[in-house]
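In: Using only what follows, build the 3D model:
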Amino acid sequence: MSRRTRRHIAPFVTAAGTAGAVLLLAGPAAAHVRVIGDVIPGKPATLQFRVPSELADATTVRVVVAVPSDISVTSVPALDGWTEKTVTGSAGKSSQVAWTAEPGHEIEPAASQTFTVKVGPVPDRYSLTFDTEQTYSNGTIAAWNQEQTGKKEPEFPAPVLVINPEASPAPGEAADSPKSGTGESAAPPSVAAKPADTAADEDEGSSMGLPLAIGAGIAAIGAAAAVWAARRRRGGGASAS
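Out: As a prediction, this is how the structure comes out:
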């Protein structure tokens, strides 16, 4: 977790330990900021950012999305009850898009809002990451900017849009990122394990092996006893004559 993220989510931690304090709404881990879009490398795309309001006693009043330098924002469709501002970076490209709620249009607890951005041709690469800041009416800021470095999703994951799943992930891009355009987790890589039927066969073989070994041992002892008895009889007969 970055230092910036720790500072921003500190109100969540400290408030939860006080009586009548801010509490996170109960819900599945999937209730995070997500980016959705049907993208084709080299083609323009329409991206949608789904932002849920996860605090129980505060509303979402502002959303800021950082725009990767790989793409350009062509337009931001108007959203009723929200004012939009696009910030242009030094290279002439949009560096971030910010939406601020007008009174009475905040995102209520347990509700969500979708923010749309149209971008120019998307690059032919594995994925794009959109760090996002969500500001609540009580001053709490949730920084959705944590990278996923393994199969387990972090507490505040950055929205990731996979463009070309067949491309090799760049350094810092997790191969377990969400699938392109769906916001769903990609299937985990296969684990080297024995098939169930093979394991069952091995268990059956091992369970049968012990009785077979015991039976073979008894048979060997019996055969040895028979040989010894036969030799003794032959020896006894010779002394009697």
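
In: rest of the way, CA atoms for contacts and neighbours
Out: Fine.

In: Grab the most central residue of the protein for me.
Out: Nearest residue to the geometric centre of the chain (CA atoms, centre = their mean): residue 153, 4.0 Å.

In: And the helices in the protein?
Out: For the chain, the helices defined by DSSP state H cover 3-15, 196-240.

In: What are the buried residues along the shortest one?
Out: By neighbour count with 16 or more other CA atoms under 10 Å, helix 3-15 contains the buried residues 5, 8, 9, 11, 12.

In: same question, stretch 73-92
Out: 73, 76, 82, 84, 86.

In: Proceed likewise with the subsequent sequence, for comparison:
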Amino acid sequence: MSRTHVIRRSAVLLGAVGATSLLTTGIAAAHVTANVYGEQPEKGGYGAIVLRVPNEEAEAGTNKIEMTIPNEYAISSARTTPVPGWTAEVTTTTLPNPVRNGRGTDVTEVATKITWTAQPGNEIAAGTTSYEEFAFTAGPLPGTVDTLMLPVTQTYSNGTVANWDAPPPAEGAEEPENPAPVVELAAESGNGHGGGDQPDTADIAVSQDDTARWLGGAGVAVGALGLGVGAGALLRSRKAAKPTS
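Out: Below is the predicted model of the structure:
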């Protein structure tokens, strides 16, 4: 095999591995999603959820996020994890008629919205490569549904508004263009997980940090592997091209 051919092959391999590394570290989804870092929230318990919001406007950044909590979920408590450069506000509403929560108690005051607002200069950057995560806990979670649907309104600095509020599609149907974030609820286990007191929001931040470290480490490892493979191929090509005495 010629030296030129080996070098070209090594360059292609390095490029492919580099692209894999970028895919590994570029975790921002195309839609607003609700994620769980850890064990799945249970019906009747408290859940720790992370809202991931990617920016999708080339010339404007995201400066406001409003997440709606449907009244029928009867979630009476919600807390947020601080996000640097953003303020958070939990809106509660007094209902005219009581609703039954996930623990069988009738309540009239429920959490209905969480609003995150960027302070000047701290919006999610313009373009399609930036995102931010907003963590919160909520509960008691409803016991009569299998999936939480949490519609989100995303506002950009140029006034553009994106509504992520379409319900999940029926089985076999195409995904809607602007799906609402959803969270699957696990059945109540009876062992105390997800059914006790509200979890500390600091635990969410630790999980986010661990996930980011893992993803960053994976990207570095993949990149280093590619460099090692490419360097090995180059050395072999030099040895093969060296004239024999």
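
In: Once they're superposed, tell me the TM-score.
Out: The pair, once superposed, lands on a TM-score of 0.54 when counted by TM-score structural alignment, normalised by the length of the first structure; 140 aligned residues with a CA RMSD of 2.3 Å.

In: separation between residue 145 of the second structure and residue 163 of the second structure?
Out: Relative to residue 163 of the second structure, residue 145 of the second structure is positioned 23 Å away (CA to CA, to the nearest Å).

In: next one: residue 108 of the second structure
Out: Using CA to CA, residue 108 of the second structure is found at 27 Å from residue 163 of the second structure.

In: Same check on residue 52 of the second structure?
Out: For residue 52 of the second structure, the distance to residue 163 of the second structure - CA to CA - is 15 Å.

In: Just want to know which of these two has more residues nearby.
Out: Taking other CA atoms under 10 Å, residue 52 of the second structure and residue 163 do not tie; residue 52 has more neighbours (19 against 15).

In: Report the contact partners of the counterpart of that one in the first structure.
Out: Under the alignment (TM-score structural alignment), residue 52 of the second structure maps onto residue 50 of the first structure. Going by CA atoms under 8 Å, 6 or more residues apart in numbering, residue 50 of the first structure touches 33, 34, 35, 36, 112, 113, 114, 115.

In: let's see 7 Å
Out: Listed by CA atoms under 7 Å, 6 or more residues apart in numbering, the contact set of residue 50 of the first structure reads 33, 34, 35, 112, 113, 114, 115.

In: Of the buried residues of stretch 73-92 of the first structure, which pair is most distant in space?
Out: Based on CA to CA, the longest span within those runs between 73 and 82 and measures 18.2 Å.

In: where along the first structure do the strands fall?
Out: For the first structure, the strands defined by DSSP state E occupy 34-36, 45-52, 60-66, 73-75, 82-88, 94-101, 112-119, 127-129, 132-136, 141-144, 160-162.

In: which of the ones you listed sits most buried?
Out: Highest mean neighbour count among the strands of the first structure (mean count of other CA atoms under 10 Å): strand 160-162, with a mean of 26.

In: thinking again about what came up before, for residue 95 of the second structure, see how far away the aligned residue in the second structure for the residue nearest to the centre of the first structure is.
Out: For residue 153 of the first structure, the aligned position in the second structure is residue 175, judged by TM-score structural alignment. Applying CA to CA, the value for residue 175 of the second structure to residue 95 of the second structure is 33 Å.

In: Also residue 146 of the second structure?
Out: For residue 146 of the second structure, the distance to residue 95 of the second structure (CA to CA) stands at 24 Å.

In: Same check on residue 51 of the second structure?
Out: 26 Å.

In: before we move on, what about residue 77 of the second structure?
Out: 15 Å.

In: so the longest helix anywhere in the second structure aligns onto which residues of the first structure?
Out: As assigned by DSSP H, the longest helix anywhere in the second structure is helix 201-241. The alignment of helix 201-241 of the second structure onto the first structure (TM-score structural alignment) finds no residues at all.

In: and the angle from that helix to strand 47-54?
Out: 50 degrees (axes from the mean of the first three to the mean of the last three CA atoms, to 10 degrees).

In: Packing partners of helix 201-241 of the second structure?
Out: Where contact means 3 or more CA pairs under 7 Å, 6 or more residues apart in numbering; DSSP states H and E, helix 201-241 of the second structure is packed against helix 3-25, strand 131-139.

In: quick one: which of those is nearest residue 169 of the second structure?
Out: Among these, if distance is taken as CA to CA, the winner is strand 131-139, at 24.7 Å.

In: what does the closest one correspond to over in the first structure?
Out: Aligning strand 131-139 of the second structure against the first structure (TM-score structural alignment) gives residues 112-120.

In: any idea what residue 89 of the second structure aligns with in the first structure?
Out: Match for residue 89 of the second structure (TM-score structural alignment): residue 85.

In: before we move on, the earlier item: list just the one of the helices and strands packed on helix 201-241 of the second structure that sits closest to residue 118 of the second structure.
Out: The closest of those to residue 118 of the second structure is strand 131-139. By CA to CA, the value is 11.0 Å.

In: Tell me what angle that closest one forms with helix 201-241.
Out: Using the same axes, to 10 degrees, strand 131-139 of the second structure lies at 140 degrees relative to helix 201-241.

In: what's near enough to touch the counterpart of residue 96 of the first structure in the second structure?
Out: Taking TM-score structural alignment, residue 96 of the first structure has residue 113 as its aligned residue in the second structure. By CA under 7 Å, 6+ apart, the contact list for residue 113 of the second structure reads 66, 67, 68, 69, 90, 91.
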